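Student: fold the following for me, if possible:
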Amino acid sequence: MPALVLLGAQWGDEGKGKATDLLGGSVDYVVRYQGGNNAGHTVVVGDQKYALHLLPSGILSPGCTPVIGNGVVIDPSVLFSELNGLNERGVDTSKLLISGNAHIITPYNVTVDKVTERFLGKRKIGTTGRGIGPTYADKINRVGIRIQDLYDESILEQKVEAALDGKNQLLTKVFNRRAIEVGQVVEELLSYADRLKPYVADTVLVLNQALEDDKVVLFEGGQGTLLDIDHGTYPFVTSSNPTAGGACTGAGVGPTKISRVIGILKAYTTRVGSGPFPTELLDADGEALRRIGGERGVTTGRDRRCGWFDAVIARYATRVNGLTDFFLTKLDVLTGWEEIPVCVAYEIDGKRVEELPYSQTDFHHAKPIYENLPGWSEDITKAKSFSDLPKNAQDYVKALEEMSGAPISAIGVGPGRDETIEINSFL
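Tutor: Okay, here's the model as predicted:
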């Protein structure tokens, strides 16, 4: 069945946008199934660079229908800003479909996110402050606002009032902030209704019918595996499930319809925000990776923390996602190092550990055990096939493949759409 899931195999920012865009011309639908505008994808097409936050990367492929699934949380103002930006650059966005069951990030969700994070002080999680977590919390608490609620003003007002009953108590009595008026929120949300309406659809029905008609559907995760609310480095995680199972719940497609799960893996490791990071480099090598790799968050604008490749988390990602393939990105960034360390295991309390510890405490104290692999100095950005790579670069890729537990089927050797070596077709 022609359904593929494409997701991050580390802490996000692995280059999912490039991978999705590469496949976009060959697939009929590209679906975002979780997260919100806390995700960021950079896609380079020719000499044009596009920064996408909420929209599926497939929106840049003319023959593709981009879909925002029910598992996504949507800030309408951000959505419209992103659509306007693409329209001004000549990109056709008219085919976009949005699930009527997707939840809306309301102004009070953003307010609660920011004041709560500030209140935590040194214990802060490192959220983007965009209201993502509070919106998912409202969803689970069954006081959330969905896209379809915009088309019944009475229901919308009742739901906003119910949500603000508790939140205004919190804002005024705990955080010493002013209460938020129900009418003001309802008025703002209703102002989005008319423009949203042409995009709203029963996306579960659309996608399942597409699969029955042998259309190719690509499900695109937002953040990475290690940021999954259940399977990531909790509590330093996102508020949804970017792992492969999230595609089923976030888009309404059964697991038996998914034929391939592709993990995006950077040739080194990065993460944004707080939380443990065993291979993090706080030295000249870390700074070089950041500078050469352009490691700054697309959404946050924050510098990414950088470190050597971690095979332990790669193996973990293979297991929890059932990965069938890897897409290795940014191999070109490693050009110039005489030796490249790779973390093959951890030392925890004097013992060698080769699998990701389930204990938060153990992972926090994990020290990387490295093996050094020979580097290369040749420019690889013009390589069109695996054999075009220097032998040491080939050996590096083979070593990562063996350590990670799934075949590497494509390699990114530069940021451009055409700077990719395809070893095995994903389709």
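
Student: can we go C-alpha only for contacts and neighbour counts from here?
Tutor: Fine.

Student: distance of residue 293 from residue 414?
Tutor: Plainly put, residue 293 is 10 Å away from residue 414 if you go by Cα to Cα, to the nearest Å.

Student: to check against the first, give me the structure of this:
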Amino acid sequence: MSAIVVVDALWGDSGKGKTCAHLARRRNVTLNVRAGAGTNAGTTVVLDDGTQIKARQLPIGWTNPNTRVAVGSGTMVDPEILRAEIERFGLEGRAFVDGRCAVIEPAHIEAERADAHLATTVGSTCSGSGTARADFVLRRARQVRDLPELAPYVLDVAREANRVAARPDETLLVAGSQGTMLSLALSPDYPFTTSANCTAVAAMSDVGLNWRLVTDVVMVVKAMPSRVGEGPLPFELSAAEAIARGIAEYGVNTGRQRRKAERPDFDLLNYAAMLNGATQIALSFCDHYDPAMRGARGADAVTPRIRSLIGEVEAATGAPVTMLDTGPGLSDMIDL
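Tutor: So this is what the prediction gives:
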């Protein structure tokens, strides 16, 4: 019996997708299910041959050839993006979506782009995910099961996720979206949040997963946290300094330069660990925090500066750091 939930501790863009891809390969995961608001968050993984994979709807665990992927019923679905990713990644027969997912319509996207509060004040990606969710709450949104063109991909994802997680020889991997501190009902920064909660429990709810089946919550902590859009960012660097240090990042959806911090806020990490019940920590972007870690793949290569950060993160979260992300490549990982 094994169900692993992967969540972001802070404001997203921490490498959850890479963490999921790594776990999918290491654990030979049976099923990787996407949770979260919708297509308002992207993920990027660089394969060992240099191929860059970017996705907004499907989780990235399919990079393990034995892993199927799916979208949980609590996640909004953009039919065009879903079909494009299935085709682009060659996932016919391996990718599924719960028929109860609400559909993101073109009108939802247009409404968000025309909303100055969302586009300017909040800094939304304007993917239509929030407006679709609002229609879903009001019970007037269409669902995936209403679209004949998506019929080949429809599955009761909740039933399949629980079936897989309950089997002694299989593993379920749930991919959370965005970050804990962007949670609609839990962030201290409202209205600078997303349109849903982004905790482990929220991810389980999006998938319909029985909590008794969860064996681990892997919380991804970015060594130099980043944030897209408005809202507080403790220990923030200037955009110019991030560029000068060669650690600037840009959003998958918008192309905007991400705001970047010098280090994590350990009080916020402590709060995130409490909310998520973290059992393991994946410490990501270690090479940005200490360039000497770039591309390291063995525990003997961990630098004193990163070992010091590991100690601080473990003290703040009460959970062990078990993975280190050391570069852009999928194999630039260290298991501790």
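
Student: need the TM-score between these chains.
Tutor: Overlay of the two chains. TM-score (TM-score structural alignment, normalised by the length of the second structure): 0.93; 330 aligned residues with a Cα RMSD of 1.8 Å.

Student: comparing residue 293 and residue 414 of the first structure, which residue is more hemmed in?
Tutor: Using other Cα atoms under 10 Å, the more surrounded residue of residue 293 of the first structure and residue 414 is residue 414, with 21 against 18.

Student: burial count for residue 287 of the first structure?
Tutor: Applying other Cα under 10 Å, we find 16 other residues in the vicinity of residue 287 of the first structure.

Student: ok, residue 203 of the first structure next?
Tutor: Counted with other Cα under 10 Å, residues neighbouring residue 203 of the first structure total 21.

Student: show me what it aligns to in the second structure.
Tutor: In the second structure, residue 203 of the first structure lines up with residue 157, judged by TM-score structural alignment.

Student: check residue 269 of the first structure too.
Tutor: So residue 269 of the first structure corresponds to residue 225, using TM-score structural alignment.

Student: from residue 303 of the second structure, how far out is its match?
Tutor: Per Cα to Cα, residue 225 of the second structure is found 20 Å from residue 303 of the second structure.

Student: the more surrounded of the two?
Tutor: Applying other Cα under 10 Å to residue 225 of the second structure and residue 303 shows that residue 225 carries more neighbours, namely 26 against 16.

Student: quick one: contacts for the closest residue to the more buried one other than its chain neighbours?
Tutor: Nearest non-adjacent residue to residue 225 of the second structure, counting by Cα to Cα, 6 or more residues apart in numbering: residue 261, 5.3 Å away. The contact partners of residue 261 of the second structure, by Cα atoms under 8 Å, 6 or more residues apart in numbering, come to 224, 225, 226, 233, 234, 235, 236, 237.

Student: same thing but at 10 Å, please
Tutor: Contacts for residue 261 of the second structure were tallied using Cα atoms under 10 Å, 6 or more residues apart in numbering; they are 222-227, 233-238, 242.

Student: where exactly do the strands run in the stretch 101-250 of the first structure?
Tutor: 103-104, 200-201, 217-224 (DSSP state E, counting those that start in this stretch).

Student: can you give me the helices in the stretch 101-250 of the second structure?
Tutor: Applying DSSP state H, counting those that start in this stretch to the stretch 101-250 of the second structure gives helices spanning 106-113, 116, 129-137, 157-166, 200-207, 239-244.

Student: mind putting these in CSV, distance to residue 122 of the second structure included?
Tutor: Listed next are these as CSV, based on distance: least, Cα to Cα, whole Å:
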stretch, distance to residue 122 of the second structure
helix 106-113, 11
helix 116, 9
helix 129-137, 12
helix 157-166, 32
helix 200-207, 22
helix 239-244, 19
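
Student: sorry, back to before: my guess is the match of residue 269 of the first structure meets residue 242, correct?
Tutor: No: counting by Cα atoms under 10 Å, residue 225 of the second structure does not reach residue 242; the two are 12.0 Å apart.

Student: list residues touching both of the two?
Tutor: Listed as contacting both residue 225 of the second structure and residue 242 by Cα under 10 Å, 6+ apart are 236, 258, 259, 260, 261, 262.

Student: can you check which of the helices of the stretch 101-250 of the second structure gets nearest to residue 77 of the second structure?
Tutor: helix 129-137 (8.0 Å; Cα to Cα).

Student: next one: the closest one to chain centre, how far?
Tutor: Mean-position distance between helix 129-137 of the second structure and its chain equals 20 Å (Cα atoms, centre = their mean, to the nearest Å).

Student: mean distance, it to its aligned residues in the first structure?
Tutor: Taken over the aligned residues, the distance from helix 129-137 of the second structure to the first structure averages 0.9 Å (mean Cα distance after the TM-score superposition for the first structure).

Student: that helix: which residues count as buried?
Tutor: Across helix 129-137 of the second structure, burial judged by 16 or more other Cα atoms under 10 Å covers 129, 130, 131, 132, 133, 135, 136.

Student: how far off helix 106-113 does that helix point, in degrees?
Tutor: Helix 129-137 of the second structure runs at 120 degrees relative to helix 106-113, counting by axes from the mean of the first three to the mean of the last three Cα atoms, to 10 degrees.
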